[in-house]
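# just coords:
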């Protein structure tokens, strides 16, 4: 099993380590998942996301080359800015979701850990002459998330990071350590993702954790936070069987791209935009306190199976369960009454808009 540059620090901090995407990762620390979740919502939490894949695209026409593989408008992305995007395949399914940043003379990509080898091979195989992909396997990635994150960055000497707009990217020195920082995250809170050389990651993490407003958080809190924020988890809520339209991610498809249709899978995406998909991702609020986990059947009032829950759990910020799943468009309207079959028992639920907890990004 692989480890991140912070493995020794996690163990020193008493983390419960679990296998995830081929890595030993912290599930939680002694304070527990709910405490870590609350820490992120009220102050700031530090996550190790170094298992994710980082790479750069260099060469003239890099943005155009990437657009052959994603519906996103990459060419209009200004230097110092980044966006969320999808890698699609020929049948219109989603190979992965990723972040792409314009760093002036190159594009910086961040992809999911479980998909990175396949993603990078896929991208490299479709690049024209003169454009090359360079993996950044010698870098770590930290995520500082929460309403106190900006103040923490300033105290670390990162005033330039604090000045970044939402989805802004820049080079910043934190506690004397050079880093590439983006104002982004996966929790719904204001925050930063910090790319740093692997051999300096532990020193930077220790400096961040020395701040009284910061505590470490693991995969458990990361999942409950992103679920409350209505954010997709690849492999659960989106995968190669789902299209951007079915996933309710049509906002990632650039306006210009909708007139060109020059990306892999464009035929299916175009047809679903024009005629509607056969299913669509929705938010669900079950009644009571029992959570509906992934693969829980979603039923209509007459008992017909409509689909299944793709992500579900207890939302600590709401003190109630929340879930996401796929249903036919006729059952996707806000307030639609459905039934979830939780451990064989019917549980009433309603279709609810996402996010379940409002995003607090700094606009």
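Received the coordinates, thanks. Source: prediction; values computed, not measured. Residues are numbered from 1 along each chain as shown.
# only C-alpha atoms for contact and neighbour calcs from this point on.
OK.
# Tell me how far the closest residue to residue 128 other than its chain neighbours lies from residue 168.
Nearest residue to residue 128, sequence neighbours excluded (CA to CA, 6 or more residues apart in numbering): residue 65, at 7.0 Å. According to CA to CA, to the nearest Å, residue 65 stands 23 Å off from residue 168.
# try this one side by side with the last:
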């Protein structure tokens, strides 16, 4: 949350009145007044999403379109490839891909989703970075591309094992979509952009809706007995259990995609020896780390005992070390596991699964074991 946000300066999403009416506890987040939880509470909201379907308002995130001035999609894809290490040219129509904007030093400016809508690219970026991301795109691509923001659209996420069954009543073709399928669909007669994706580790969908129709569609979905509104608290614990990065915490301008364990997101064509290797900001460092390894890596951690270990806690090689070797970047309680979990960064020498390190907690050293991620297996429909 942003401690500098004041109620008078906070923006509101098109669903703000709905959150208040349903008893949402509103807090400042990325410049917006957002629900951190409802009367159900974070624990029950988390477990409900894992068992049925949870509905999240993510309208604070940025939505943009990218079109080539030539009118050719491949020109827009090649232009975007100057700013991301991913293969956008090979992204098929109706498909979406996870990407990162990188800087000249190889650090991550933001992570985002890129979808091929046939004649243009559709991007979803993080709320706290959306103004900077737009400026970044305009600074580098304005000569060849038309960049348009979509402030007139809300964004919701329906997540959980019953999401497909729920959505089938509003969009009959939704259950046939596969993980990372994306494109325009009619949802209860409303023109929406729908992707089968999300950030909980569960099967689910993200739905972009015109602002003036967002509350009607969201209310209709919430009227389904399997759906509950879910706040930021459970959204964070769900993504942490899924081992997913939170920008500004687990990845930022000081971390490369390789340090962040995001090697899998860089396709062979953009790597050394590939058809379109390099050519993106920071490619020298990122490709060198792909080939030779990074000095540190993002790892999962399981603390001993029941006390959560929060972001910023220092990590040590043993109980008596005076110099830290890393730190926790996200931490909390995992409701699905019934135990505390965390992630952070360690040097390669201490990053192997099963390694014991120590967290500095209230003046004492707590043992933590390096653990593979995700902590809870993903349930995407491949």
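Perfect, thanks for sending it. Only a predicted model underlies this, so the values are computations on that prediction, with no experimental measurement involved.
# and the residue nearest to residue 128 of structure 1, what pairs with it in structure 2?
Correspondence of residue 65 of structure 1 to structure 2, assessed by TM-score structural alignment: residue 79.
# wait, is that match part of a helix?
Yes - the assignment for residue 79 of structure 2 by DSSP: H, G, I helix; E, B strand; the rest coil puts it in a helix.
# I'd guessed it sits against residue 141; true?
Yes - the criterion here is CA atoms under 8 Å, and residue 79 of structure 2 meets it with residue 141 at 6.6 Å.
# So for those two, which sits in the more crowded spot?
Between residue 79 of structure 2 and residue 141, residue 79 has the larger neighbour count (other CA atoms under 10 Å), namely 24 against 19.
# show me what contacts the match of residue 65 of structure 1?
Counting by CA atoms under 8 Å, 6 or more residues apart in numbering, residue 79 of structure 2 touches 141, 144-145.
# which stretches of the stretch 201-350 of structure 1 form strands?
214-216, 280-286, 297-299, 305-315, 320-327, 337-342, 345-352 (DSSP state E, counting those that start in this stretch).
# Residue 74 of structure 1: which of these is closest?
strand 280-286 (25.1 Å; CA to CA).
# Next, the mean deviation of that closest one compared to structure 2.
Compared with structure 2 after the fit, strand 280-286 of structure 1 shows a mean deviation of 0.4 Å (mean CA distance after the TM-score superposition for structure 1).
# Which strands or helices does that strand pack on?
Applying 3 or more CA pairs under 8 Å, 6 or more residues apart in numbering; DSSP states H and E, we find strand 280-286 of structure 1 packed against strand 320-327, strand 345-352.
# so where is the last one in structure 2?
The one in question is strand 345-352 of structure 1. Taken onto structure 2 by TM-score structural alignment, strand 345-352 of structure 1 occupies residues 364-371 there.
# where does the matching stretch sit relative to the chain's centre, distance-wise?
On the basis of CA atoms, centre = their mean, to the nearest Å, stretch 364-371 of structure 2 sits 26 Å off its chain's mean C-alpha point.
# what do you get for stretch 63-71 of structure 1?
Distance, centroid of stretch 63-71 of structure 1 to centroid of chain: 20 Å (CA atoms, centre = their mean).
# So for it, what gets flagged as buried?
63, 65-71 (16 or more other CA atoms under 10 Å).
# Tell me which residues are up against stretch 264-272 of structure 1.
Taking CA under 8 Å, 6+ apart as the rule, stretch 264-272 of structure 1 contacts 68-71, 88-93, 243-245, 258, 261.
# Ok, stretch 174-187 of structure 1 next?
Under CA under 8 Å, 6+ apart, the answer for stretch 174-187 of structure 1 is 82, 143, 145, 153, 156-158, 161, 164-173, 190-197, 200, 204, 207, 222, 225-226, 229, 231, 361.
# hmm, which of these are the buried ones?
Applying 16+ other CA under 10 Å to those flags 82, 143, 145, 153, 156-158, 161, 164-173, 190-197, 200, 204, 222, 225-226, 229, 231, 361 as buried.
# hang on, the earlier thing: for the strands of the stretch 201-350 of structure 1, which one sits closest to residue 19 of structure 1?
strand 214-216 (18.1 Å).
# what about stretch 345-361 of structure 2, start to end distance?
17 Å.
# contact partners of that stretch?
The contact list for stretch 345-361 of structure 2 (CA under 8 Å, 6+ apart) reads 294-299, 309, 313-319, 325-329, 365-372.
# Just the buried subset of these, written out for ChimeraX, thanks.
Here is the ChimeraX command that selects the buried residues among the contacts of stretch 345-361 of structure 2 (16+ other CA under 10 Å):
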select :294,296,297,298,299,309,313,314,315,316,317,318,325,326,327,328,329,365,366,367,368,369,370,371
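# What's residue 239 of structure 1 aligned with over in structure 2?
Residue 239 of structure 1 maps onto residue 252 in structure 2, by TM-score structural alignment.
# and its match, how many neighbours?
Residue 252 of structure 2 has 19 nearby residues by other CA under 10 Å.
# Would you mind measuring from it to residue 376 of structure 2?
On the measure of CA to CA, residue 252 of structure 2 and residue 376 of structure 2 end up 24 Å apart.
# again with residue 116 of structure 2
For residue 116 of structure 2 relative to residue 376 of structure 2 (CA to CA), the value is 30 Å.
# which of these two has more neighbours?
residue 116 (25 against 18).
# how about the nearest residue to that one, chain neighbours excluded?
residue 93 (4.9 Å).
# Tell me the secondary structure at the equivalent of the one you found over in structure 1.
Using TM-score structural alignment, the equivalent of residue 93 of structure 2 in structure 1 is residue 79. What three-state DSSP gives for residue 79 of structure 1 is coil.
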